[in-house]
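Participant: Predicted model and sequence below, questions to follow.
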Amino acid sequence: MQIKSVLVIGAGTMGRGIAQWFVQQGLKVELLDGNSEVTHDAIKSVNSSWEKLQAKGKFSQEEVLSFKSNLSASTWESFNKDVSLVVEAIIENLEIKTSVFKKLDDLCHEDTILSSNTSSIPISSLAKELSSARKEKFLGLHFFNPAPIMKLVEVIKGHWTNPQIITFFEQWFKEHSKEVAICNDSPGFIVNRVARNFYGEAMRVVSHYDKERITEVDTILKECGGFRMGPFELMDLIGIDINYSVTQSVWNSFYNDPRFAPHLLQKQMVDSGRIGKKVKGGFYDYE
């Protein structure tokens, strides 16, 4: 089993970060998004990131030129059907993801491994409509934002996943300087299950939008709790809409257990369009 090439589906924040990281491991990577403009903007953004890292002495000019040549935009019609690994990083929606994987199952070579970067949807639910052979080559690979920097990756075995694939990826990621957490196929896996209370209790403390209280909670958790970012800063970075979607998914999967219940404040932020850094405004302003 070898990983020689990667197709990343979804060119949003996570998709482009995952693509960047795989390229930096010496692999050829194709980036595909339903919106071609998003794909090309993502590649420009990644190239700009490499140029900044070169200026800081993190990479040589030769390395950056190699990286750029190994990252390309692709389409459903043109992507390499013999690609070694596909990583899906699109909207956190079971039906949409399932339709994408059914399409990939039909198009990709029989040896291609399919994976999802889902942060909350059970892997077996995503695999249930795939062919029997493909189910064995399907797993969860959950990266964290920003993917090129964050060391942790959750490797999730679905009901049908061949155990040898889990063992392979555990070793492969360790060889490429990632910290690996092998997870059971349960809602939210490890990190996002635990994190629901990190966000949820913080919102219950502030109760409603109060900039002073929000700043106070973030400051206390950083200065006293040792967290690098407070819960409100982190939600702004991730995207409050994405965070809210994950919260709903975990809550629903646990039969509306109050521990995981979404908070009205989060819904109000999403409804108002103030969803974080990507729109220059969330719990904080980023003008």
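Facilitator: Here it is on my side, so go on.
Participant: can we go C-alpha only for contacts and neighbour counts from here?
Facilitator: Fine.
Participant: where do the helices sit along this protein?
Facilitator: With DSSP state H as the criterion, the chain has helices at 13-24, 36-55, 61-70, 94-107, 123-127, 132-135, 163-175, 191-206, 211-223, 231-238, 240-253, 264-272.
Participant: just the angle between the longest one and helix 61-70, please?
Facilitator: Spelled out, that is helix 36-55. On the basis of axes from the mean of the first three to the mean of the last three Cα atoms, to 10 degrees, helix 36-55 is oriented at 170 degrees to helix 61-70.
Participant: follow-up on the earlier one: let me have the helices of the chain in TSV, adding mean neighbour count and distance to residue 84 as columns.
Facilitator: Formatted as TSV, the helices of the chain follow (neighbours: other Cα atoms under 10 Å; distance: least, Cα to Cα, whole Å):
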stretch	mean neighbour count	distance to residue 84
helix 13-24	23	12
helix 36-55	17	21
helix 61-70	16	15
helix 94-107	16	12
helix 123-127	23	18
helix 132-135	18	13
helix 163-175	15	13
helix 191-206	17	27
helix 211-223	15	41
helix 231-238	21	29
helix 240-253	21	28
helix 264-272	16	37
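Participant: for comparison:
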Amino acid sequence: MYAAAVTRMPPLMRAAPRVRAFASSAAAQTAVDRVAVIGGGQMGAGIAQVAATHKHDVTLVDVSQEALERGKAYMAKSLGRVAKKKFPDDAQAQGRFVDEVLSRVALSTSPAEAAGSAGLVIEAVVENIKLKQDIFAGLAAAAPEGAILASNTSSLPIAKISEQLSAARKKRFIGLHFFNPVPQMKLVEVVRTDEADQQAVDDAVAFVKGIGKVPAVCKDTPGFIVNRLLLPYMMESIRLLERGVASARDIDAAMKLGAGYPMGPFELCDYVGLDTIKFIVDGWHKEGKGLAGDKQFAPSAKLDELVKNGHLGVKTGRGFYEY
């Protein structure tokens, strides 16, 4: 999610896939200081920022220098907000803090070079499984033996992403699902496949704790923990609306005032992006492990209509509400 949601509901992840530019990711291992983050978008830049803030040397990777500069600018702006809170009356200290953290972040357009000395490599590119598989094929050939390879996917099977890798690489391949905005959101889902060994999971948990986050370990199952619980809630809310049980505004009010939720389901849907929700739900209904054909993830006429008309929520100015 974005910054405004920090005090609200836990975020659903990324938008529907665009096969072009990298998104973000990070790499590091308990005994290794160096982290490689593949993807310089908001997620990747956020992961890189947090790792660098906690004294890791980080290489941020994207397809162009322009994309990398955007990622660096995002980090600088985010770090500036952190610095103002840490040193509210000292502009010089604020500047030193930002410069010190950024000094630990190198920029590169070569994933192989970045991974070559990394103890942990985290991919955080767009939700396109072929793109992710291709990236990891290159990373596996370049990264040191024993390095952890991790995907920041929110909706794709970790085992599927790693299926082309060797058995040895699969033992050190996991999911590290950060939440957006990374600097503020405390949770990281540590996703283990059947092939991952316990040491890899332990090393990942130690890294997560070391950067000030809270790990939640889970199996490689659709949606992991947060999204697996959140999406059925969202979809049932939409179906209540479709059946005419109540208006979107009344359903939101009921969940905020009756269940104590900081954000109602339709406010949350609009904030996440209706295209993102549709992309994940359609994928689960079509081929999600244990979910294919499940009625709770069947297409919604209302959701399909909104997405078709380009009403995707806050980012387009209109979804279930107008903004």
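Facilitator: On my side now, so go ahead. In this text, all values refer to a predicted model and were calculated from it rather than measured experimentally.
Participant: Can I get the helices of the first structure in a markdown table including distance to residue 185 of the first structure?
Facilitator: Formatted as a markdown table, those follow (distance: least, Cα to Cα, whole Å):
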| stretch | distance to residue 185 of the first structure |
| --- | --- |
| helix 13-24 | 21 |
| helix 36-55 | 30 |
| helix 61-70 | 33 |
| helix 94-107 | 15 |
| helix 123-127 | 6 |
| helix 132-135 | 14 |
| helix 163-175 | 13 |
| helix 191-206 | 12 |
| helix 211-223 | 30 |
| helix 231-238 | 23 |
| helix 240-253 | 12 |
| helix 264-272 | 26 |
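Participant: how about those, which one is nearest residue 286 of the first structure?
Facilitator: helix 231-238 (9.8 Å; Cα to Cα).
Participant: Which other helices and strands does the closest one contact?
Facilitator: Packing partners of helix 231-238 of the first structure (3 or more Cα pairs under 8 Å, 6 or more residues apart in numbering; DSSP states H and E): helix 191-206, helix 211-223.
Participant: And those helices: which comes nearest residue 2 of the first structure?
Facilitator: Among those, the nearest to residue 2 of the first structure by Cα to Cα is helix 191-206 (27.9 Å).
Participant: my guess is residue 79 of the second structure contacts residue 100, does it?
Facilitator: No - the pair residue 79 of the second structure / residue 100 is not scored as a contact, 10.4 Å apart, by Cα atoms under 8 Å.
Participant: and residue 181 of the first structure, which of the helices of the first structure is closest to it?
Facilitator: Proximity to residue 181 of the first structure (Cα to Cα) singles out helix 163-175 among the helices of the first structure, at 8.2 Å.
Participant: Give the other helices and strands that that closest one contacts.
Facilitator: If contacts are counted by 3+ Cα pairs under 8 Å, 6+ apart, helix 163-175 of the first structure sits against strand 152-157, strand 179-183.
Participant: Find me the equivalent region of the first one in the second structure.
Facilitator: Here strand 152-157 of the first structure aligns to the second structure at residues 187-192, judged by TM-score structural alignment.
Participant: Give me the mean deviation of the matching stretch from the first structure.
Facilitator: For stretch 187-192 of the second structure, the mean deviation from the first structure after alignment is 1.1 Å (mean Cα distance after the TM-score superposition for the first structure).
Participant: Pull the residues that contact that stretch.
Facilitator: The contact list for stretch 187-192 of the second structure, computed with Cα atoms under 8 Å, 6 or more residues apart in numbering, reads 158, 173-179, 201, 204-205, 208, 213-220, 224-225.
Participant: and if we set it to 6 Å?
Facilitator: Under the contact criterion Cα atoms under 6 Å, 6 or more residues apart in numbering, stretch 187-192 of the second structure has outside partners 174-178, 213-220.
Participant: biggest separation within those residues, which pair?
Facilitator: Spatial extent of the contacts of stretch 187-192 of the second structure (Cα to Cα) is set by the pair 213 and 220 at 20.1 Å.
Participant: Tell me how many other residues surround the counterpart of residue 37 of the second structure in the first structure.
Facilitator: Here residue 37 of the second structure is matched to residue 8 in the first structure, going by TM-score structural alignment. Neighbouring residues of residue 8 of the first structure were enumerated by other Cα atoms under 10 Å; the total is 28.
Participant: Kindly report the same for residue 182 of the second structure.
Facilitator: Look at residue 182 of the second structure: counted by other Cα under 10 Å, it has 24 neighbours.
Participant: The second structure: which residue goes with residue 250 of the first structure?
Facilitator: Matched to the second structure by TM-score structural alignment, residue 250 of the first structure sits across from residue 284.
Participant: any idea how far residue 214 of the first structure is from the residue mapped onto residue 258 of the second structure from the first structure?
Facilitator: Under the alignment (TM-score structural alignment), residue 258 of the second structure pairs with residue 224 in the first structure. In this structure, residue 224 of the first structure and residue 214 of the first structure are 15 Å apart, going by Cα to Cα, to the nearest Å.
Participant: got it, and residue 58 of the first structure?
Facilitator: Distance, residue 58 of the first structure to residue 214 of the first structure, by Cα to Cα: 35 Å.
Participant: And residue 94 of the first structure, by the same measure?
Facilitator: Remark: distance between residue 94 of the first structure and residue 214 of the first structure (Cα to Cα) = 32 Å.
Participant: cool, and residue 61 of the first structure?
Facilitator: For residue 61 of the first structure, the distance to residue 214 of the first structure - Cα to Cα - is 43 Å.
Participant: Next: residue 136 of the first structure.
Facilitator: Distance, residue 136 of the first structure to residue 214 of the first structure, using Cα to Cα: 45 Å.
Participant: CSV please, covering the contacts of stretch 187-192 of the second structure and showing neighbour count and distance to residue 108 of the second structure.
Facilitator: Shown next, in CSV, are the contacts of stretch 187-192 of the second structure (neighbours: other Cα atoms under 10 Å; distance: Cα to Cα, whole Å):
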residue, neighbour count, distance to residue 108 of the second structure
174, 30, 24
175, 31, 23
176, 30, 22
177, 24, 23
178, 29, 22
213, 20, 26
214, 17, 29
215, 21, 28
216, 16, 31
217, 19, 31
218, 14, 32
219, 16, 33
220, 21, 31
